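Student: sequence unknown, structure follows:
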């Protein structure tokens, strides 16, 4: 603990799941964490759970909301050392049922949101800062009904490669985490009443025989945020229980 003492971090999608667990871990390491999300009630609960945190509600796909987030970070007066662009949504739909509205919603949050989050952070990023993007094993898999989600996460992976090259001269490291199945509310949003059944089915095919706890993904985020990963640029860190490895 204490690897990020005195640092400033931003976590998008920070009110639940992986984002909340990461915000808690970064705060435990000493960072002051700005968290953002679209649901004010959940966001305030998250601030209470994180402790050393500031909530700024907003939608990462809306430029004005992202500007408002970074204005609060600017007022904090210490720049930005860790940026975890984590906000994302999924919608399960086969191609025949994948409407333009659903497709656009997924890409607006997952791709445009990541772009705005990182692009608008550039004036605040301190030299040596760490930028972490959330991709997914779905970026490489071919799961039926997840084409829009998988494509959006593949785009995020491509962003990280280019941005790592562009920002490396400042010592700003851009990396990706690719979680496998994690026990988050996204299961309920994607599968509804079938969420527990789907988790058990997926877990049965993994070497650990279970899905991940969000804290296990947060540990990977903390590694990429810290100086322990000082020579890691453009990498994709799989935290997937072996899903895409075996």
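Tutor: Perfect, thanks for sending it. Quantities reported herein were computed from a predicted structural model and do not represent experimental measurements. Numbering: from 1, shown residues only.

Student: From now on I want contacts and neighbour counts done on CA atoms only, so please keep to that.
Tutor: Noted.

Student: Mind listing what's buried along the biggest helix by length in the chain?
Tutor: In the chain, taking DSSP state H as the definition, the longest helix is helix 147-167. By neighbour count on 16 or more other CA atoms under 10 Å, the buried set for helix 147-167 is 147-157, 159-161, 163-164, 167.

Student: Second structure follows, compare the two:
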């Protein structure tokens, strides 16, 4: 399969979860992929899975110096970029009443500032006809407990998707978003105690119209569609949530 032969793709947050699965789909299809992440060990493991054509860059999108370094590395490796997946993000579970300034700033630095300046710094490398896909969340349209700051940050990303789409349109660059619902990435186990994670997962499955979690491969396919096939679509948000925000 060479569906993505000679395509150059940058994926932030590509060392785990559906970022990594997306990178694998593209690399297996012939693309050259550059992934980023904050954990050097996870990056090394991901790089080994993706093969010799992949590049792994350690970086934190909340740090503008790291974003500048990412842009410089992408230019050195690829010259031009065909698609950018702005996927790096964090979730912090905390009741509204207990929210601290430090946690709020951490969430917005990564999810909002990081996304904004990743697009700004990488946009000059995007080829005419290229595309940007940002990760939002069904939380940007639903009132969910424990993630008020995260939800607000993803609503901001949805808004900037439209703004970027308008501003990059003269260059023929499309900008869209993927809005995932519950996807089986293991994130709950990383941010919650085991028992709480299991209970939350069961509740989310029961509440979903399809009665299950999504597979990371379903996000990867959605990215590939928006990045390469949806050639008359820009400013849109593709919801991949089992109907959770629609039914």
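Tutor: On my side now, so go ahead. If you're wondering where the values come from, they're calculated on a predicted model, not measured in any experiment.

Student: mean deviation of the longest helix of structure 1 from structure 2?
Tutor: With mean CA distance after the TM-score superposition for structure 1, helix 147-167 of structure 1 departs from structure 2 by a mean of 0.3 Å once superposed.

Student: Let me see the ranges of the helices in structure 1.
Tutor: 17-28, 40-50, 63-76, 100-107, 113-119, 147-167, 186-191, 195-204, 214-225.

Student: Give me whichever of these is most buried.
Tutor: Using mean count of other CA atoms under 10 Å, the stretch among the helices of structure 1 with the largest mean neighbour count is helix 17-28, at a mean of 26.

Student: Average separation of it from the aligned part of structure 2, please.
Tutor: On superposition with structure 2, the mean distance recorded for helix 17-28 of structure 1 (mean CA distance after the TM-score superposition for structure 1) is 1.1 Å.

Student: what does that helix contact?
Tutor: For helix 17-28 of structure 1, contacts defined as CA atoms under 8 Å, 6 or more residues apart in numbering pick out 1-2, 4, 9, 11-14, 32-33, 35, 46, 49-53, 86-87, 183-185, 214-215, 217-219, 221-222.

Student: What is the end-to-end distance of stretch 165-176 of structure 2?
Tutor: End-to-end distance for stretch 165-176 of structure 2, by CA to CA, to the nearest Å: 7 Å.

Student: outside of that stretch, which residues touch it?
Tutor: Contact partners of stretch 165-176 of structure 2, identified using CA under 8 Å, 6+ apart, comprise 126-134, 161-162, 164, 226, 231, 233-238.

Student: same thing but at 7 Å, please
Tutor: For stretch 165-176 of structure 2, the external contacting residues (CA atoms under 7 Å, 6 or more residues apart in numbering) are 128-134, 161, 164, 226, 234-237.

Student: Identify those among these that sit within strands.
Tutor: Taking DSSP state E as the definition of strands, the contacts of stretch 165-176 of structure 2 contribute 128, 129, 130, 131, 132, 133, 134, 237.

Student: Of these, which is the nearest to residue 198 of structure 2?
Tutor: Distance to residue 198 of structure 2 across these (CA to CA) is lowest for residue 134, with 28.4 Å.

Student: quick one: contacts for the residue most central in space within structure 2?
Tutor: Computing the C-alpha centroid of structure 2 and ranking residues by CA atoms, centre = their mean puts residue 87 first, at 1.7 Å. The neighbours of residue 87 of structure 2, taking CA under 7 Å, 6+ apart as the test, are 11, 12, 13, 19, 134, 135.

Student: Residue 129 of structure 1 contacts residue 79, correct?
Tutor: No. Using CA atoms under 7 Å, residue 129 of structure 1 makes no contact with residue 79, being 9.6 Å away.

Student: Give me the more crowded residue out of those two.
Tutor: With neighbours defined as other CA atoms under 10 Å, residue 129 of structure 1 and residue 79 compare such that residue 129 has more, 27 against 20.

Student: quick one: contacts for whichever residue in structure 2 pairs up with the more buried one?
Tutor: Matched by TM-score structural alignment, residue 129 of structure 1 corresponds to residue 130 in structure 2. Applying CA under 7 Å, 6+ apart, we find residue 130 of structure 2 in contact with 82, 83, 173, 174.

Student: what's the distance between residue 130 of structure 2 and residue 58 of structure 2?
Tutor: Taking CA to CA, one finds residue 130 of structure 2 at 24 Å from residue 58 of structure 2.

Student: what does residue 47 of structure 2 give?
Tutor: Using CA to CA, one gets 11 Å for the distance from residue 47 of structure 2 to residue 58 of structure 2.

Student: Which residue of structure 2 lies farthest from its centroid?
Tutor: Residue farthest from the centre of structure 2, counting by CA atoms, centre = their mean, is residue 97 at 28.2 Å.
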